[in-house]
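Peer 1: Sequence plus predicted model, see below.
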Amino acid sequence: MMRAFLKTEAGSTSVLLAATVVALLWANSPWGGTYESFWHTQAGLSFGAGEFSLDLRHWVNDGLMTIFFFVIGLEISYEVRLGQLRDRRLVAVPAVAALGGMLVPAAVFLAFNAGGPAAGGWAVPIATDTAFVLGLLAVVGARCPDPLRAFLLTLAIVDDVLAMMIIAIFYTAHLSLPALVVAGLLLAAIVTLRWLKIWRAPAYIVLGFALWLATLASGVHPTLVGIALGVLVFVYAPSDHKLLRAGEAVQQFTSEPSAGAAREAARSVQRAVSVNERLQLRLHPWSSYVIVPIFALANAGVRLDAETLREALTSPVSLGIALGLVLGKVAGISLGTWIPLRLNWGVLPGNLVWGQLLGGAAVSGIGFTVALFIVDLAFDDPAIAAQAKIGILAGSLLSALLGWIIFRLVWDRGGVCAPPEAEPEEELPELLAVPVGPGDHVRGPDDAAVTIVQYGDFECPYCGQLRGTLHDLLDRSPDVRLVFRHFPLRTMHPRAVAAALVAEAAADAGRFWEMHDILYDNQRYLTDEDLGHYAAELDVQPWKDVPRHRRRIAADEQSGHDSGVRGTPTLFVNGVRHQGALDAASIARAVEDARISP
């Protein structure tokens, strides 16, 4: 579920970015006047003498965005019942981090605008745009490990919930009690249908649309209906009974194929999966590739002429939002992460290190969709709204740049994966304890002047980055060879041992280095099924001699421990531990020093 979610959100980022660029180009073109006039075009429905009408921008912001928030509600419901939000210790840290990432940016904004006409926009810099964040992390690639994605996704979910609560509490201008009562009754009717286990889609669609209309008339923002309905959608893990029935139906179709058997098999398989998951599968592409880009097209257009930009540079609104997103998010999320860890309220997934968390905190300052959404609610003055949008664009761009720089710095300074307990106080050995022998995996000539021994882990992102550096070095240096030894970090990388076993199986077939490269090219996809596919590509039997391969991996690990290896990657150049950074220049200098050393 999470992999599919990440893939959809990351893939839609380019569409969202394109829509934003189109909106800006449109608003700043010679036909810029048509931008606002188009989105203020009235459209509606008439029923005899009655008429219901909104302009196009409100149809997008109040209508289509309800579906967007409905999808968020589905995701929240799933994660609370079956996903990451079930484990309180894993939720505690990102939840407090999300709270800090909202309070500090709001305080930064108010430091510039308290008491002024724009003070009501304090909530603009509080929200994180999940689509843009995950899209940027996809570009960052292996520098951002899966545990950090999981941490940021949990943070974003909590962020969305808190943002919706803030919108409901602070951005409801007026209330119509009769409409609010009707909305409450309709919501109660939907809850009753759910309690009675009546699963008729037309009934929910009609009641849901009526609830949206009543909420719109009540003064409460109707997108809250989306969150509420999404949370109410039933979610469950497939039961053994339903799985068995689905299996029997499929078996029946296989033995006696017919249209009726095919229909029954499809129904049985479908019923084994909860409605929540089926709706997510159907609606995520529409939400990510259609609704959110249309929202950006309708709201991101702002004039960027010299006068507007000059005003924005000195505007407390623009500065408060931009600095709130860039500095406030980093400070708030970092503090909100440190406090629960310090008080032992929870743990981090996968033993993340602070460099990764700071990069994640920085990119969380990309506040776009919900930020623009709140601008529409907070500001009636078009000039102030325009300054706010410029602040959002500037702050989001700077946050993306800052996050990219932090991730790059973590790599360039020689990032190493190491579990927290693997930081001994004793002085570590500098020499390789077990010399290179006939059983080692060697790439390069036997008579090489320089031998680099790498202790690595196939799931370690730093090892994945280093692979390209070492490959380039071997291509340029025919007198250098590389020896790979296994050092899987079992507490941090749960798939590392399985990947090492498959690599050893490939070694039996003389194809270790081919498998080595495949595994590093696919670090995020190392399930047993994935490993089986890679083995099939190389005509390797991955689980044929597991006990022997485990002994071989254990021998590599023991040699690493005896040599003082505590994290990955660790390099030895001609038997001496490499103490410098793990970038190309540092390793090349170490190789050159080894050539001239006796």
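Peer 2: The structure has been received and is ready for your questions.
Peer 1: going forward, measure contacts and count neighbours with C-alpha atoms only.
Peer 2: Will do.
Peer 1: Pretty sure S53 sits in a strand.
Peer 2: Yes - the assignment for S53 by DSSP: H, G, I helix; E, B strand; the rest coil puts it in a strand.
Peer 1: Correct me if wrong: it contacts A43.
Peer 2: Yes - with contacts counted by Cα atoms under 8 Å, S53 reaches A43, the gap being 5.5 Å.
Peer 1: what's the offset of the longest helix belonging to the chain from the middle of its chain?
Peer 2: Across the chain, the longest stretch assigned as helix under DSSP state H is helix 382-412. Centroid displacement of helix 382-412 relative to its chain, using Cα atoms, centre = their mean, to the nearest Å, is 17 Å.
Peer 1: who does it touch, helix- and strand-wise?
Peer 2: Applying 3 or more Cα pairs under 8 Å, 6 or more residues apart in numbering; DSSP states H and E, one finds that helix 382-412 contacts helix 130-140, helix 306-314, helix 316-323, helix 354-363, helix 369-378.
Peer 1: Could you figure out how far it is turned away from helix 306-314?
Peer 2: Going by axes from the mean of the first three to the mean of the last three Cα atoms, to 10 degrees, helix 382-412 is angled at 60 degrees with respect to helix 306-314.
Peer 1: so what does the next helix or strand after helix 382-412 touch, helix or strand wise?
Peer 2: With elements assigned by DSSP states H and E, the helix or strand that comes after helix 382-412 is strand 441-443. When contacts are defined as 3+ Cα pairs under 8 Å, 6+ apart, strand 441-443 packs onto strand 480-486.
Peer 1: put this beside the first:
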Amino acid sequence: MSLLRSARFPAIVLLAAAILAVVLANSPLGPAIASVKDAYVGIPGVFEMSVGHWVQDGLLAVFFFIVAVELQYELTNGELNSARKALQPAIAAAGGVIVPIGVFLLFAARSDAVDGWPIPTATDIAFALGVLAVFGRGLPSGIRIFLLALAILDDIVGIVFIAVLFTEDVNVGLLALAAVVVIVFGFLSRRLDTRAQVPIAIVLGVLAIATWVLVYLSGVHATIAGVALGLAMAQRPALRTRHELEPWVNGIVLPLFAFSAALVVIPSVSPSQLSPAFWGILVALPVGKVIGISLAGWISLRVGNRGATPHLSFADLLAAGALGGIGFTVSLLLSELAFSGDPLLRDEATLGVLGGSMISILLAAVLVAQRARHYRRSESASPSDEMPPPAATEGQIA
């Protein structure tokens, strides 16, 4: 289990699952696997979904629960619990959302792919931290803190996009009932330290399932149920629950989703015949994220309070921008949602996410490794362990 809680291994599993899916989808086994994904499972005539939707709407809600628990902690006790701490990553995150949208629209503004503009705005925190763990030995903790805050803020944007843009014909009554259940869930979670811990935990499980069903039936994307529950749960039991769920999410939920989403057939066409959705995402993830995060982050160094942390150089921000371009999980979900009615566009958008994320992974590996070497050399050359590395001075451009 400890291996699945590490930063490196889950990222490797996630990438392997996506590569395996693309290979199998383009093999003789492809049609059979696709038929399994499209098969309906559930209670006939009462509640049925395809296997793919059980993964996308059901299992992925658990992932969003974990994201929401981490978000709750960071907003109350972590690196986003004050405006001063949140200012720099918030400005950088804004640049990392706005610029990729602009890049995407340069390719797709006048095409039927324009609805895919939210896709390149996401950052896959598990993947980004995995690359940081593999190539970032010697980096100061400030870079990881900045990246974590940046990715969490990106997750907030992604959650808002999912909740607002991909919701149709909302049943307000069912949504209100789901809100009531969430409130009861949050209240009972504060009683988990009593002697009735086991019965309360069982009731909480039932309430969580009820919330998911009500949100799904209301017309709002079901993963929002996981977000609501994660934010409502009392922090101590929420963190314990996150700890217990993390290996299962890293080892089963995310690889299954990556495998399901990446089951796409590579079009047998020339590059010029590929959709603007493909090219827009392919460029917007690595290029838009690097430009948006690094420039907005550099601006934030000029407008932020003196003494605000973390202290980053422009070269550090370039590395963070490359890491931010690893869209993967949430970008794949946004591709599924944005082009749910057009399988061809959806598949090309998925290929764009995979290609853009791979480019970002390679670019991030180079930039992170270079910055890590820089800091290791600076530390070895420093006459005192208490002296900060020269490149970490606030506002300095390396």
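Peer 2: Looks like it arrived, so ask away. Keep in mind it's a predicted model, so treat the numbers as computed, not measured.
Peer 1: re the thing from before, and the helices and strands packed on helix 382-412 of structure 1: which comes nearest E537 of structure 1?
Peer 2: E537 of structure 1 lies closest to helix 130-140 among those, at 25.8 Å (Cα to Cα).
Peer 1: Return the residue of structure 2 aligned against A111 of structure 1.
Peer 2: In structure 2, the residue paired with A111 of structure 1 according to TM-score structural alignment is L106.
Peer 1: which ones are touching the residue lying closest to that match once chain neighbours are set aside?
Peer 2: Distances taken as Cα to Cα, 6 or more residues apart in numbering place G280 nearest to L106 of structure 2, at 7.4 Å, with adjacent residues excluded. Going by Cα atoms under 8 Å, 6 or more residues apart in numbering, G280 of structure 2 touches 103-108, 352.
Peer 1: which position in structure 1 aligns with G280 of structure 2?
Peer 2: Taking TM-score structural alignment, the alignment pairs G280 of structure 2 with G320 from structure 1.
Peer 1: M165 of structure 1 versus that match, what's the distance?
Peer 2: The gap separating G320 of structure 1 from M165 of structure 1 is 22 Å, by Cα to Cα, to the nearest Å.
Peer 1: Please apply the same query to G365 of structure 1.
Peer 2: For G365 of structure 1, the distance to M165 of structure 1 equals 20 Å [Cα to Cα].
Peer 1: So which of these two has more stuff around it?
Peer 2: G365 (35 against 13; other Cα atoms under 10 Å).
Peer 1: Pick out the residue nearest the middle of structure 2.
Peer 2: Structure 2 has D124 as the residue nearest its centroid, 3.7 Å off, counting by Cα atoms, centre = their mean.
Peer 1: What does that residue correspond to in structure 1?
Peer 2: So, by TM-score structural alignment, D124 of structure 2 is matched to D129.
Peer 1: show me what contacts that match?
Peer 2: 156, 364, 366-370.
Peer 1: Nearest to D530 of structure 1 among the residues you listed?
Peer 2: Closest to D530 of structure 1, out of all of the contacts of D129 of structure 1 and judged by Cα to Cα, is A156, at 28.5 Å.
Peer 1: and the residue mapped onto the closest one from structure 2, how many neighbours?
Peer 2: With TM-score structural alignment as the criterion, A156 of structure 1 lines up with A151 in structure 2. If you count neighbours by other Cα under 10 Å, A151 of structure 2 ends up with 25.
Peer 1: so is A151 of structure 2 in a helix, a strand, or just coil?
Peer 2: Applying three-state DSSP: A151 of structure 2 is helix.
Peer 1: OK, contacts around it?
Peer 2: 93, 123-125, 324.
Peer 1: May I see the buried residues of stretch 133-143 of structure 1?
Peer 2: Within stretch 133-143 of structure 1, the residues that count as buried by 16 or more other Cα atoms under 10 Å are 133-138, 142-143.
Peer 1: Correction: the previous question concerned stretch 220-236 of structure 2.
Peer 2: Neighbour-count burial for stretch 220-236 of structure 2, counted by 16+ other Cα under 10 Å, picks out 220-235.
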